[in-house]
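Trainee: make a model of this:
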Amino acid sequence: MKLLDVKDLRAYYFTPQGPVRAVDGISFDLEEGQVLGIVGESGSGKSTLGSVLANVIRPPLRLVSGQVLYRGSNIYSMDPEKLRQLRARGISIIPQYAMNALNPTSRVRDVIRDLLLSHEASSDELNYRLKLARERALQLGLPPWALDRYSIELSGGMRQRVTILISTLLDPEVLIADEPTSALDVVVQRLVIQYLKDLLDSGAVKSMIFITHDISLVNEVATDLLVMYGGQAVEYGPVDEVLGNPKHPYTQSLMVSIPEPGVRIAKRPLTGLKGEPPSLLSPPSGCRFHPRCPLAMPICSSEEPPMVSVGGRHLVKCLLYRGERG
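Mentor: Presented below is the predicted three-dimensional model:
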């Protein structure tokens, strides 16, 4: 069953210098049971895309065009009450800066209670969810007293896990996890990843969009992968195909920049990608990657490549494959 249908999504930051094209023509579907990983360099538009998908759009960010259909309904044309009910139950987001997402003047348990009451939880559901919150806190490695404290009394890692707990407490059908392990040590990262997997395996969460810069985590969690560069999707497909046989030169560059377990650096030196990510205030003409691309052709600077299939659901936005079917 299709939960999300994203159609030619464009969202720009409007600044005095002009629009910053952070999300510029993104399209994909998200089916029930699917985990879509999104990777790319800092500044590629990953987190902005996550916010726009959850309809968390605040100035100077503005939706320019496109649709996000949740079960066939456009979330951008929903009335405020329907949108309020959608959040946390239909679509929920774990924000990138999760440590700063909690109200420092409220105890964690009161934040949870307010969330449940805002969604008109019955007394039975309220008691069930409060009990569930404590059970899930233990899954996340939080001590029993953590939910009774103010957020400022908790460490940064504990606050991040509390935010993850609150974002998943109402069992959203679509969970957008934006860098959920970024500030955690490797032991706690493992707890968080297992927690998210358990929610998916139990059906509590129906599907997930997992935004990260860590390709090793994507390979462990995701079923599909979308690679972003310069505000656009440059490669998409099943995660094993994209990582096992990357087609876009940018994806290939990402892969060779990752250390291979068990292989000495002297035997396989890491190769970085020359140049800087493009300015989305004035992006390059043609293919946005062409100024840094080792395989760039003269036509790449003038013609924007279409997204074409290189076999099945594996899609790539590159003129090297312009003879393939779209």
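Trainee: contacts and neighbour counts: CA atoms only from here.
Mentor: Noted.
Trainee: mind listing the helices for the protein?
Mentor: Residue ranges of the helices in the chain, as given by DSSP state H, are 46-53, 80-86, 108-118, 123-139, 156-168, 186-202, 215-221, 239-244, 249-256.
Trainee: just put those helices in CSV and tack on distance to Gly72 and mean neighbour count.
Mentor: Output for the helices of the chain, formatted as CSV (distance: least, C-alpha to C-alpha, whole Å; neighbours: other C-alpha atoms under 10 Å):
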stretch, distance to Gly72, mean neighbour count
helix 46-53, 14, 23
helix 80-86, 13, 13
helix 108-118, 25, 17
helix 123-139, 28, 15
helix 156-168, 23, 23
helix 186-202, 22, 16
helix 215-221, 26, 16
helix 239-244, 26, 18
helix 249-256, 32, 18
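Trainee: using CSV, lay out these together with distance to Ala98.
Mentor: Shown next, in CSV, are those (distance: least, C-alpha to C-alpha, whole Å):
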stretch, distance to Ala98
helix 46-53, 13
helix 80-86, 20
helix 108-118, 14
helix 123-139, 16
helix 156-168, 5
helix 186-202, 13
helix 215-221, 19
helix 239-244, 26
helix 249-256, 26
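Trainee: structure for this one too, so we can compare:
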Amino acid sequence: MSRKLLKVKNLKTYYKTRMHEKIYAVDGVSLEIEEGKVLGVAGESGCGKSTLAHSLMGLYIPPLYYSQGSIEIDGKEIIIDDKEYLRKNVLGKEISYIPQAAMNALNPTLKIRKFIEDIMAEHRPNLSKKDVYDLAAERFSNLNLSPRVLDAFPNELSGGMKQRTIIAISTILNPKILVADEPTSALDVSSQKIVMKLIKQLLEKQYIKSLIFVTHELPLLYHIADDIVIMYAGEIVERGSSDEVIFDPIHPYSKALMASMLVPEKGAKDQKLVAIPGSPPNLKSVIKGCRFADRCKYADEECRKSKVHEKILDNRIYRCKK
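Mentor: So this is what the prediction gives:
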């Protein structure tokens, strides 16, 4: 049986506005991921996907704040007060992050090798610059990038090369868990295919042990994820295998999300796209009932008045009274 690398329990993180209002973008999220598995996180813009990705790092930079909950990586709690220990011993080694809009994450005035030298100076100071270069060149070659990229400036690289370079830099320390936040959103179809293949290679070559893949393109997860969680308004509303969530969703939001997307599957060509009415709730205020109730055609007064707890059906988790 595979060991559970990541355990998140009742995690709550929020943004604080200038008026000192708290916006709980992640509100009571619990999830687990096993070694060797890919967990997809999907939902429309503003559902809390990227905030969850940031929150899993355990390092909270204002206006993002930690409220409660736990994050365990390989049995060790990473919600700690010693931020310097977290930077040196957890980030990059235990868990690493590919940021959204990663192509803009590189300083245009520095060569690629400089980024890697800075990482190694912090985490593996015993290595000489030549050792670092040789290690990076080997890693880049293994990930289908020419070692010549190391001596290039970011503006000399194409969009797809920048994205692959960010992935290589993010995994240079072989983290146990990689969190990829919308890694294909700004790429054309050909570059998306290359990046997806590269990410799969990271698992196959044991550069990473597990992957959390965040995207708003739910059908994309069918080709990479073992399990999928659907987020809505800061909560997880459904979790199941890729086949279950994509082809047989339970929660009304999951169903509506799939109905609003184009999919390349056989027979889907003649299906009409259905827009989800309304907009997500305001997370500044306390929501007593189901957060999807005002947009759900099945909702009644009971859905709006009382808190909706998770249910389990054949190892699938969903949050709905129906």
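Trainee: on that earlier part again, to Arg264 of the first structure, which of the helices of the first structure lies closest?
Mentor: helix 249-256 (13.8 Å; C-alpha to C-alpha).
Trainee: mean distance, that closest one to its aligned residues in the second structure?
Mentor: On superposition with the second structure, the mean distance recorded for helix 249-256 of the first structure (mean C-alpha distance after the TM-score superposition for the first structure) is 0.6 Å.
Trainee: quick one: that helix aligns where in the second structure?
Mentor: With TM-score structural alignment applied, helix 249-256 of the first structure matches the range 252-259 in the second structure.
Trainee: any chance you could list what contacts the matching stretch?
Mentor: 43-44, 218, 230, 232, 237-238, 245-246, 249, 272-276, 292, 296, 298 (C-alpha atoms under 8 Å, 6 or more residues apart in numbering).
Trainee: so where do the strands sit in the stretch 201-322 of the second structure?
Mentor: Assignment of strands within the stretch 201-322 of the second structure using DSSP state E, counting those that start in this stretch yields the ranges 210-215, 227-232, 235-241, 311-313, 316-318.
Trainee: let me have the ones you listed in a markdown table, extended by distance to Leu127 of the second structure and mean neighbour count.
Mentor: Formatted as a markdown table, those follow (distance: least, C-alpha to C-alpha, whole Å; neighbours: other C-alpha under 10 Å):
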| stretch | distance to Leu127 of the second structure | mean neighbour count |
| --- | --- | --- |
| strand 210-215 | 27 | 25 |
| strand 227-232 | 38 | 24 |
| strand 235-241 | 42 | 24 |
| strand 311-313 | 50 | 11 |
| strand 316-318 | 46 | 19 |
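Trainee: can you redo these as JSON lines with distance to Phe153 of the second structure?
Mentor: Shown next, in JSON lines, are the strands of the stretch 201-322 of the second structure (distance: least, C-alpha to C-alpha, whole Å):
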{"stretch": "strand 210-215", "distance to Phe153 of the second structure": "27"}
{"stretch": "strand 227-232", "distance to Phe153 of the second structure": "37"}
{"stretch": "strand 235-241", "distance to Phe153 of the second structure": "40"}
{"stretch": "strand 311-313", "distance to Phe153 of the second structure": "51"}
{"stretch": "strand 316-318", "distance to Phe153 of the second structure": "46"}
